[in-house]
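> Please find the sequence and the predicted model below.
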Amino acid sequence: MTLPVANITTRTTCPYCGVGCGVLATPQPDGSVAIAGDPEHPANLGRLCSKGSALGETLGLEGRLLYPESDGVRVTWDVALERVANTFKRTINAFGPNSVAFYGSGQLLTEDYYVANKLMKGFIGSGNMDTNSRLCMASSVAGHKRAFGSDTVPGNYEDLELADLVVLVGSNLGWCHPVLYQRIVKAKAERPDMRVVLIDPRRTVSADIADLHLAVQSDGDSALFVGLLAHLANAGIAAPDFVIDHTSGVDAALLIAEDWDLARVAAVTGLAEKAIALFYDWFARTEKAVTVYSQGVNQSASGTDKVNAIINCHLLTGRIGRPGMGPFSVTGQPNAMGGREVGGLANTLAAHMDFTPDAIERVGRFWGSDSIATEPGLKAVDLFAAMGRGEIKAVWIMATNPVDSMPEADMVRAALAVCPFVVVSDMTGSTDTGVTAHVRLPAAGWGEKDGTVTNSERRISRQRPFLTLPGQARPDWWLIKEVAQRMGFVDAFSYANPGEIFAEHAALTAFENDGSRDLDLSGLLDADYASLPPTQWPVRRKPRARMFGDGQFFTPDGKARFVPVLPPPPFAPPPGRFILNTGRVRDHWHTMTRTGKTARLSAHYAEPFVEVHPTDAARLNIHRATLVRLSNRHGSAIVRALVTDRQRRGHLFVPMHWTDQFASNGRIDALVAAKVDPVSGQPALKMAEVHAEPLHTTLYGFFVATHRPILDMEYWAVAAAIGGLRGEVAWREQPSDWGAWLRSAFALPDDAQIETMSDARSGRSSFAVLQEGRLVVALYAAPDPVLVSRQWAVSLLSADALTASTVLAGRPGADMPDVGAIVCSCFSVGANTIAAAVTDQGCVTVEAVGACTRAGTNCGSCRAEIRGIIDAHCLAAAE
């Protein structure tokens, strides 16, 4: 790889969500990298979200795994690779091919995925290659295949702008796919008659543009759409010619649906009949309707049925494959789609082919292998369960962190602890999964990798390198190729670069494909890989923007299938229990191995929290910003209380991002039962049952410091800050000697001068250590949640000529304005700054605040919060 050249811009693709935004990366003379959205990329047209905008801040080498390690000791590549290859060979020889497994990630590039899948399924001969995409969109895959005969997303992003009705189901698009959300916001502003319906138990920020929010009971989606199917049939909205000519099974689907009238749907969903009727009427009367769904649909024990309930409504009305209409699965990861294309799921083979006799023979012949797997392997939950039983004896985990992201995560950790041989290839040195590994392999990260990803609209884009490989890090495909060759499969894995791998993948999609398979890249066989533009598949003579508009599907008879869906009964936890919903926040990604590095992205939410309805909080004696213990038979977590009426009564929401690297007990997926959809194998990450209670503490604390302390208490959480880090702590018992505690926790020298200010009446104390006018540590402690302005305290780490009295006061003086809690992460604009724009500058619209402060003018994900601040201050002024 050549050295980066300053001021030379590289076109690449964002490594976060499935939107697949184009990025312009320009290395700077000082070693930093300037990041901008690519205005020519059709996915984002120049926009980036807060995470994408901060990519340049995540590229430092702090925490990187830079050298191969064996049993915690640095070794050469030859030693590490030989150990991996030999151990896998010995294990296979002793226990058979199904005793080993690969577990991949939507963070892998398509070329990485292809080589891993080829090795496991084509030459080791086992189907045990699964991925964390199983946790994300497996139910969509299963639903597509049941309805269409193939895993095909029919439409594209343009349909979101052309639709007259956009239905968001289990999708907080405003936070999880912000660029798509902003495309809808823009379209709605230009066409005010466009309607948006949000179907979600929570009132998320996506409700900001919704004309109707249906706060459906958990797992009520199926009943809502089965009822919609019945309504459409009864109202005569069906497209009879399309249904007769291009579908099958409608009678069986309608036979179940006809029993689901408004009253029954209302009983199961918890919605008012009037609201349901309004939604049904809008859908019936609006031909151009797009139903966008994501994890709230997929991550369910009935997720596949939910997907088919949605698709049934579009099939009945013929609203599929044409501009501005269709069911639309939005994937969570940058290359979940690419992994699906090459067979990254345990129940698929390669190139969108399944384990059928014809496909097994075809792929084996193409790869030149007579040891190809003949049956599906273990899906993620089953894989780790088998590992815990001792059936999986060697596993290679690539670019993911299942100790935090899998359900029953403590059981996953225990399974890895008893597995005889664990390999982890990752760019990060010490993830909660990485510390369990016998061999750790340093993998290339974003900005260093070279390959392709496929986004949610079937668009293949290039990730291109603009940085040198640090230390001895290598691309994932190279690691797998080297192990494959050492296992004896030299000729089949003789790749010199990712372009060769992509060419083989494209050739396999075209191999003996007469149009009977959806994935066809034959039109790219002679393409220039280096300059490949963003391209939607299938690509035969030219790319195809939409699928199924001609009424032709990939089933044996060419017709789409209606799937009869019987909605599950209402999910009601036992008395005293809550329904726990897990998900994402705006500024963090998965388990924070990348986003946790940047102070800007940690400013909005810096610690794990639980959203709880005010009525539930009052009943449990949980107060604002106090700590809450969540528990069940699988595990426990301690999180900060966020009391809000955005949440339904009886429901809780906790983000899935926090790990043992960032909090004492924030691994929320440890509480989620490993209950899966019987068709897709996707776990129900949205529906755990938990007990909630206040955590009784003697003292709360908040600190900022130049370096990370060693903390040993029931609760702590740390986050990056400019100049150091910030942290929240809580004690059951107050330290008897504060000086000794501070010196021990923060590794202070014995002669460090600790300045102190205490108020015996209130029980509040402040401590500061300065060195030549620069802050080293500041700690604020109180019996109640500490009322110090976090952003002001963080700013002290960058200040010069500080005095102890300034720090100990715990509040800014006139010369140090307090911006308040960060609302806009893109431009680090705080709540106080926005409030001042309202009260002092007369800004009474989000646009006016943006013009004054820049808040909300980039990704727009904070617009709902900005509007809330405007409304609160305008109301106060009116009173």
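It's in.
> contacts, neighbours, all on C-alpha from now
OK.
> show me where the stretch 451-600 of the chain has helices.
476-486, 498-510, 599-602 (DSSP state H, counting those that start in this stretch).
> now swap in the stretch 651-800 of the chain and tell me
According to DSSP H, counting those that start in this stretch, the helices that the stretch 651-800 of the chain contains are 738-745, 790-795.
> most packed of those?
Highest mean neighbour count of the helices of the stretch 651-800 of the chain: helix 790-795, a mean of 20 (counted as mean count of other Cα atoms under 10 Å).
> What segments of the stretch 101-250 of the chain are strands?
129-131, 165-169, 195-199, 212-214, 247-248 (DSSP state E, counting those that start in this stretch).
> Out of the ones you listed, flag the one nearest Gln295.
Among the strands of the stretch 101-250 of the chain, strand 165-169 comes nearest to Gln295, with 8.9 Å by Cα to Cα.
> ok, back up a step: among the helices of the stretch 451-600 of the chain, which is nearest Arg11?
helix 498-510 (16.6 Å).
> quick one: that closest one to chain centroid distance?
Offset of helix 498-510 from its chain centre (Cα atoms, centre = their mean, to the nearest Å): 28 Å.
> Then stretch 5-24?
That offset, for stretch 5-24, works out to 18 Å (Cα atoms, centre = their mean).
> ok, now which ones touch the closest residue to Thr756 other than its chain neighbours?
Spatial nearest neighbour of Thr756, excluding adjacent residues (Cα to Cα, 6 or more residues apart in numbering): Phe767 at 4.6 Å. Residues near Phe767 by Cα atoms under 8 Å, 6 or more residues apart in numbering: 754-757, 777-780, 808.
> Could you export the helices of the stretch 651-800 of the chain as CSV, including distance to Ala275?
Shown next, in CSV, are the helices of the stretch 651-800 of the chain (distance: least, Cα to Cα, whole Å):
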stretch, distance to Ala275
helix 738-745, 55
helix 790-795, 42
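> So for Ala705, which of the ones you listed sits nearest?
helix 790-795 (8.6 Å).
> okay, now the one to match up with it:
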Amino acid sequence: MQNEQNLIAKEESNTQTIKTTCAYCGVGCGIEAEVDVENRVVSVKGDPEHPSNYGRLCSKGSALGETLGLSSRLLQPQVYGRPASWDDALSLVAEKFQAVIDEYGPEAVAFYGSGQLLTEDYYVANKLMKGFIGGSNIDTNSRLCMSSSVAGHKRAFGTDTVPACYDDFTEADLIVLVGSNTAWCHPVSFQRIRAAKEANPNLKVVVVDPRKTNTCDIADLHIPVKIGSDVALFNGLLSYLYQEDALDQAYIQAHTEGFEDAIQAAQTDAFNVYTVAEKCDLAPHVVETFFRWFKETDKTLTLYSQGVNQSSSGTDKVNSILNCHLATGRMGKPGTGPLSLTGQPNAMGGREVGGLANTLAAHMEFNPDDLDRVARFWNTESLTQAPGLPAVDLFDAVADGKIKAIWVMATNPVASMPNADKVRGAIENCDFVVVSDCVAHADTLDLAHVKLPAAGWSEKDGTVTNSERRISRQRALLPLAGDSKPDWWIITQLAHRMGFKDSFPYETNADIFREHAQLSGFENSENERLRDFNISKFSDISQAEYDALMPVQWPVTQDTPNGVDRFFANGGFYTPNRKAKLVAVESRKPENLPNKDWPLVLNSGRVRDQWHSMTRTALASRLNQHKPEPFVEITPADAEKYRLQNGHLAIIKSQWGEMLARVEVTDRLPQGDLFVPMHWTSQFSNHGRMGVVVNPVVDPISFQPESKHTPVSIAPFEAAWHGFIISRHPLILDGIDYVVLVKGEGYFRYELAGSRSIRSWQSHLSSQLVPHSGELEWQTYHDPAKSLFRTACFHDDELQAVLVTGPDYALPDRNWIGSLFDSAKEEGLKIDERMALLTGKPPLGTPDVGKIICACFNVGEKTIEKAIQEGNLKTHQEVGQCCKAGTNCGSCVPEIKGILAAVGK
């Protein structure tokens, strides 16, 4: 009866519940979406049945329903800046690509894909380029993320196989987090580890990271390893385990090779605790404690991410970790093994279908047997015969004019690539550029000759694979917006126009998935176990079965219809002799080292509430409040040395470029290191693109860029004035040195600073606001002696914009001014509110929540402080019970603990 009532209620409210998968990181969280199709309204919550998250969602996932507006969407194809039909746009792309191929050959065209693509999209793109165009120049932004893991896995295991799974979080007695700020980058996994630690008093957590990040909140030991020295640390661990007779000789003998060479290299590189401590800039007792814990704990799980991968020795770092697990036999058993935490929702799916330039589909390689096998399966005589160019080399080839036409899919290399200004110049000067994306503006998209509107999350429909090899359905919640189309459809239509219609007969996403599954099992019998990736159980999957597909970890075969959680407990590696390879590695310094001109080392990474280039997350105003501007972390000693003050602006330079960022003085990182976030693009910050500064050095095996180590200089940005504008409508603010856009609820906020004064602010604002609102009424305060200027404009008593400038960053609070733009206000501003805009102080009794700490529930620092003081709260759990902060994704818990400590002093 209750179910019938629920169904009736849903029919009356025109809503339905659809299960899908999150659009963000590689955790792969399941979502239950309540969908009102008619009004395009979606509310999300975690799917309690999905094994990746069991109902948990982070701040970004929780806000997905707030990112589905159409105002920022690309909704119609455009050709040279003019609207076009799909037929005209794709016919032009086919004509231009074919002309380049006819004149210069297939290697003169390129595709650059993304971990945002679904597996079906990826499969068709890879098949078209490598199988029928006959070129290999298809790479992906996963090159910037996980290619060192791919290379390390293949060197050790013979294939790109992830041995462990998320269930190991609760099985382990020692979890080692290496180069991963899990608390901010994979918050749901972090909360699962926190819960495991609370439930298991014996579980120890070690964090290996140069920075003392929020992940250290649950750490029993923080190892602030010198950037780039991870190989020395793990070689030292291997040497220590060997000397302590703590290796699993039976596993080594039965299931591995290369042990002697690996041990010799490790001993030569890092013979003892003191050698390691010197190479890694660590205290010997810290190194010894870690080594002893690893030795004494059978159930050891090592989780690693970008701090390992994004290095000129990233592949060796991966293999140094794998060596320790192979030599101790801690592989594939509950609570043991290495687990790479992928950064994107479908980085793993892209690896499955050969999205990287140096791989073939279904985890096959560029060897004669695999080349022959793929060619026969696809029935093509045009299959490319050699690897193509990885990302950095690919864009260098664009810059050199060797690649004449490029199609960029669902990513923004002008923002995300290292040496990003060179990439911008390369694309600007390329003969023909196609970009398919779901947004109307992005750094790369704005340079395209042809812009193709792709479906976005909530409209895309297909599969993704997460960090633990779990395939999940990302289902469409809403109809396609405007004239947008799925990526697989766009690529298929191009294939038809290039003469390959018979080989691309796909009418549905299930058609592609079915072929993908068939290829995975083609000449890959379970008895021979030639390849790890095998989902042949789905070779005959129907559309209905595909639509109902439940999350499952590959391989999925007739013998393993429910998937496989772990690999290699009993060996069985995918090498000719079925043995894993311990790879002899030795530590080496990053290629570009600090010097007198570039004395500091720049590290980079993510922030808690933003994702990649912010095209989606910045649409949710609550995700913009915690870290609203590009920032640079610097130690107090370095801040004093380089004359920097907290909250002021700094200019960071390398030999490749420069950026501006807000200074955050902190003791979270070693002296000599800086940290900047990766997210801001030209759409949100005119001088905040981190990729401009980062060096283009790559790992020689994985070709992954060294985004964690760039020599730089830093100096104060000498601004003549600082200010901000909060406007009901978007503005164009050219000619100002520092502009950062922070989208709020019902307003656009611009943080500003300049070396030259602006003489006619009112005229500048009027020219942009009057077309939206009509004639404006102004109120202004100006104190030339103190260099203070404040002005606000109204139309029919409705506030339109507020401008505040002063000699430094000490300006009025933005939150209360932003609240005055609330569209729910039925009346205009009160007299005291209008006067407050001139005094810069909110009216008496105005709530001041302070800096937003909890993005999930929009709870500010001052709200938390007040709750602690009035309720005499002692723990973060009590704070959560009082004001909900920290009770959803939990990634703000470390900051809540910091507030508790500060209030208690």
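Looks like it arrived, so ask away. Small disclaimer: the values here were computed from a predicted structure and weren't measured.
> Can you calculate the TM-score here?
Scored by TM-score structural alignment, normalised by the length of the first structure, the superposition of the two chains gives a TM-score of 0.98; 873 aligned residues with a Cα RMSD of 1.5 Å.
> if we can go back for a sec, go through the contacts of Phe767 of the first structure and flag the ones preserved in the second structure.
Contacts conserved in the second structure for those, using both residues aligned by TM-score structural alignment, their matches' Cα atoms under 8 Å: 754-757, 778-780, 808.
> Most widely separated two among those residues?
Ile754 and Tyr780 (12.9 Å).
> who has more neighbours, those two?
Between Ile754 of the first structure and Tyr780, counted using other Cα atoms under 10 Å, the more crowded position is Tyr780 (27 against 17).
> show me the contacts for the more buried one.
701-703, 764-767, 786, 788, 810.
> Show me the helices in the stretch 201-350 of the second structure, by range?
Using DSSP H, counting those that start in this stretch, helices in the stretch 201-350 of the second structure cover 230-243, 249-255, 259-269, 273-280, 284-296, 306-309, 314-328, 347-352.
> mind giving me TSV with those helices and columns for mean neighbour count?
Output for those, formatted as TSV (neighbours: other Cα atoms under 10 Å):
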stretch	mean neighbour count
helix 230-243	26
helix 249-255	16
helix 259-269	19
helix 273-280	20
helix 284-296	17
helix 306-309	29
helix 314-328	27
helix 347-352	28
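> Out of those helices, which is closest to Asp36 of the second structure?
helix 347-352 (29.8 Å).
> how close does the closest one sit to the first structure?
Once fitted to the first structure, helix 347-352 of the second structure is off its aligned match by 0.2 Å on average (mean Cα distance after the TM-score superposition for the first structure).
> Show the subsequent helix or strand relative to that helix.
helix 368-378 (DSSP states H and E).
> Taking helix 487-497 as reference, get the angle to the longest helix along the second structure.
Counting residues, the longest helix found in the second structure (DSSP state H) is helix 86-104. Using axes from the mean of the first three to the mean of the last three Cα atoms, to 10 degrees, the interaxial angle of helix 86-104 of the second structure with respect to helix 487-497 works out to 60 degrees.
> Check which residues of helix 86-104 of the second structure are buried.
Judged by neighbour count (16 or more other Cα atoms under 10 Å), helix 86-104 of the second structure contains these buried residues: 86, 89-94, 96-98, 100-101.
> can you redo these as CSV with distance to Cys438 of the second structure?
Formatted as CSV, those follow (distance: Cα to Cα, whole Å):
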residue, distance to Cys438 of the second structure
Trp86, 15
Ala89, 16
Leu90, 17
Ser91, 20
Leu92, 20
Val93, 18
Ala94, 21
Lys96, 23
Phe97, 22
Gln98, 26
Val100, 27
Ile101, 28
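> Ile406 of the second structure corresponds to which position in the first structure?
Aligning on TM-score structural alignment places Ile406 of the second structure opposite Val395 in the first structure.
> how many neighbours does its match have?
Neighbours of Val395 of the first structure using other Cα under 10 Å come to 26.
> repeat for Pro357 of the first structure
Other residues close to Pro357 of the first structure by other Cα under 10 Å number 10.
> sec struct for the closest residue to it other than its chain neighbours, please.
In this structure, Pro357 of the first structure finds its nearest non-sequential neighbour in Thr374, 8.0 Å apart by Cα to Cα, 6+ apart. Taking DSSP: H, G, I helix; E, B strand; the rest coil as the rule, one finds Thr374 of the first structure in the coil state.
> Likewise for the one 10 residues further on?
In the three-state summary, Phe384 of the first structure is assigned as helix, counting by three-state DSSP.
> and it, how far is that from Gly344 of the first structure?
17 Å (Cα to Cα, to the nearest Å).
> who has more neighbours, these two?
Neighbour totals were compared for Phe384 of the first structure and Gly344, and Gly344 leads with 36 against 27 (other Cα under 10 Å).
> What distance do you get for the more buried one to Pro334 of the first structure?
Distance from Gly344 of the first structure to Pro334 of the first structure, by Cα to Cα: 14 Å.
> again with Pro327 of the first structure
20 Å.
> Help me confirm that Ser682 of the second structure comes into contact with Val692.
No: using Cα atoms under 8 Å, Ser682 of the second structure is not in contact with Val692, being 11.2 Å away.
> Now the common contact residues for those two.
Ala415.
> Tell me the residue in the first structure aligned with Asn509 of the second structure.
Match for Asn509 of the second structure (TM-score structural alignment): Pro498.
> Relative to Asp410 of the first structure, how far out is Arg633 of the first structure?
Relative to Asp410 of the first structure, and taking Cα to Cα, Arg633 of the first structure is found at 11 Å.
> Pick out whichever of these two has more residues nearby.
For Arg633 of the first structure versus Asp410, the count of surrounding residues by other Cα under 10 Å is larger for Asp410: 20 against 13.
> need the contact list for the nearest residue in space to that one that is not next to it in sequence.
Spatial nearest neighbour of Asp410 of the first structure, excluding adjacent residues (Cα to Cα, 6+ apart): Ala670 at 5.5 Å. By Cα under 8 Å, 6+ apart, the residues touching Ala670 of the first structure are 404, 406-410, 634-636.
> Quick one: map Phe717 of the second structure onto the first structure.
So, by TM-score structural alignment, Phe717 of the second structure is matched to Leu695.
> so that match makes contact with Val628?
Yes: with contacts counted by Cα under 8 Å, Leu695 of the first structure reaches Val628, the gap being 5.1 Å.
> Looking at those two, which has the bigger crowd around it?
Val628 (22 against 19).
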